[in-house]
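Visitor: just need the structure, nothing else, for what follows:
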Amino acid sequence: MSPLRFDDSAVRPVEKSGGFRLDKVRGKMMGVCAGIGNYFGVDATLVRVAFAIATVLGFGSAIVVYLLIGLIAD
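Guide: Purely as a prediction, here's the structure:
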């Protein structure tokens, strides 16, 4: 009998040699937050909350950063 395996595919750290990539499969808009979450090995929801807080505290400048990352990456 083989042991049970649970596929925790929500957080998949990317090899550092592979570099940053957008995750359009798990992403909500452009896949930026999901790609950042995959790259650093954290949940994409935490990255989305951080972007929301940065948008409020930075008077919307995080939106510009998000769009630039989404257009430049991949």
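
Visitor: contacts and neighbour counts: CA atoms only from here.
Guide: Will do.

Visitor: just the element for Ala54, please.
Guide: helix 44-57 (DSSP states H and E).

Visitor: list the buried ones in that helix?
Guide: Buried residues in helix 44-57, counted by 16 or more other C-alpha atoms under 10 Å: 44, 47-48, 51, 55.

Visitor: save these as TSV, and put in distance to Ile36 too.
Guide: Shown next, in TSV, are the buried residues of helix 44-57 (distance: C-alpha to C-alpha, whole Å):
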residue	distance to Ile36
Ala44	7
Val47	7
Arg48	10
Phe51	11
Thr55	16
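
Visitor: could you also give me the structure for this second sequence? I'd like to compare it with the first:
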Amino acid sequence: MIAGVVGGIARRYGWSSGLLRLVFVIVSIASAAFPGILVYLLLWLLMPEETR
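Guide: You can find the predicted model right below:
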């Protein structure tokens, strides 16, 4: 919800944004090999802005 990364991915593929956020948090906490905050920041920088 901070930068709209997970919500944008969910919208792109027609998935539930709440469910995808929950999965992202669970995977980030459960796995040391998946640095969630780094991936989120990287996607924030790389994803294009939404045009309205």
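
Visitor: who touches the helix or strand just after the helix holding Ala54 of structure 1?
Guide: Per DSSP H and E, the first helix or strand lying C-terminal to helix 44-57 of structure 1 is helix 61-72. Residues outside helix 61-72 of structure 1 that contact it (C-alpha atoms under 8 Å, 6 or more residues apart in numbering) are 22, 30-32, 51, 54-55.

Visitor: need the counterpart of Trp44 of structure 2 in structure 1.
Guide: Residue mapping for Trp44 of structure 2 onto structure 1 gives Gly70, with TM-score structural alignment as the criterion.

Visitor: likewise for Ala30 of structure 2?
Guide: Checking TM-score structural alignment: Ala30 of structure 2 goes with Leu57.

Visitor: again with Arg21 of structure 2
Guide: Per TM-score structural alignment, Arg21 of structure 2 is aligned with Arg48.

Visitor: quick one, what contacts its match?
Guide: Arg48 of structure 1 neighbours (C-alpha under 8 Å, 6+ apart): Cys33.

Visitor: ok so, going back, and the angle for the helix holding Ala54 of structure 1 with helix 61-72?
Guide: Following axes from the mean of the first three to the mean of the last three C-alpha atoms, to 10 degrees, one obtains 130 degrees for the angle between helix 44-57 of structure 1 and helix 61-72.
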